[in-house]
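Peer 1: Build me a model from this:
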Amino acid sequence: MHTLRHSFATHSLYQGTDLYTLKRFLGHASLKSTIIYLHLLPERMQQCKSPLDTLYEDDQ
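Peer 2: Sure, this is the predicted structure:
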């Protein structure tokens, strides 16, 4: 059941649910507690662009 809460939090965030709404869904008093439930998905890591890439592109 605990793993389901982590999955719910992570996927809700990626679908656009804001952190404060997610905090209320999970019944947390503190945003710090909610953040513990969030995980970076591998496919999201691949979508992230490095700020260094932007600097390199600007130099071209």
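Peer 1: Please count neighbours and contacts with C-alpha atoms only from this point.
Peer 2: OK.
Peer 1: neighbours of Tyr20, just the number please.
Peer 2: Residues lying near Tyr20 (other C-alpha atoms under 10 Å) number 13.
Peer 1: One more, please, to line up against the first structure:
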Amino acid sequence: MLLDITGWRPGEIDGGVALATELGQFPGGRSLYDPRPGEPRTLGPGVIRRFYHSADTP
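Peer 2: I've put the predicted structure just below:
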């Protein structure tokens, strides 16, 4: 899945993101996604980063 982070500042995504979902372990909860340690962030006209599922939370 792709998440459009247009307009997000690097500090808003460097620590990962929590996305509302009905597909996780807790329906109506959030799935947590984090960047893989050591994986570079691509800079340019925007911020490009891969995130990997790390956990689900209610």
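Peer 1: Tell me how they score on TM after superposing.
Peer 2: The TM-score (TM-score structural alignment, normalised by the length of structure 2) is 0.24; 32 aligned residues with a C-alpha RMSD of 4.1 Å.
Peer 1: Can you tell me the element Glu12 of structure 2 falls in?
Peer 2: Using DSSP states H and E, Glu12 of structure 2 sits within helix 10-13.
Peer 1: quick one: contacts of that helix?
Peer 2: Val47 (C-alpha atoms under 8 Å, 6 or more residues apart in numbering).
Peer 1: which strands and helices sit next to the longest helix seen in structure 1?
Peer 2: Secondary structure of structure 1 read by DSSP state H shows that its longest helix is helix 2-14. Judged by 3 or more C-alpha pairs under 8 Å, 6 or more residues apart in numbering; DSSP states H and E, helix 2-14 of structure 1 is in contact with helix 19-26.
Peer 1: So what's the gap between the helix or strand that the helix it packs on is followed by and the chain middle?
Peer 2: Tracing the chain past helix 19-26 of structure 1, the next element assigned as helix or strand by DSSP H and E is helix 31-36. Helix 31-36 of structure 1 sits 11 Å away from the centroid of its parent chain (C-alpha atoms, centre = their mean, to the nearest Å).
Peer 1: ok, and what's touching helix 31-36 of structure 1?
Peer 2: 9, 19-20, 22-23, 26, 28.
Peer 1: Specify which member of those is nearest to Leu52 of structure 1.
Peer 2: Leu19 (27.6 Å; C-alpha to C-alpha).
Peer 1: Check the gap between that closest one and Phe25 of structure 1 for me.
Peer 2: For Leu19 of structure 1, the distance to Phe25 of structure 1 equals 10 Å [C-alpha to C-alpha, to the nearest Å].
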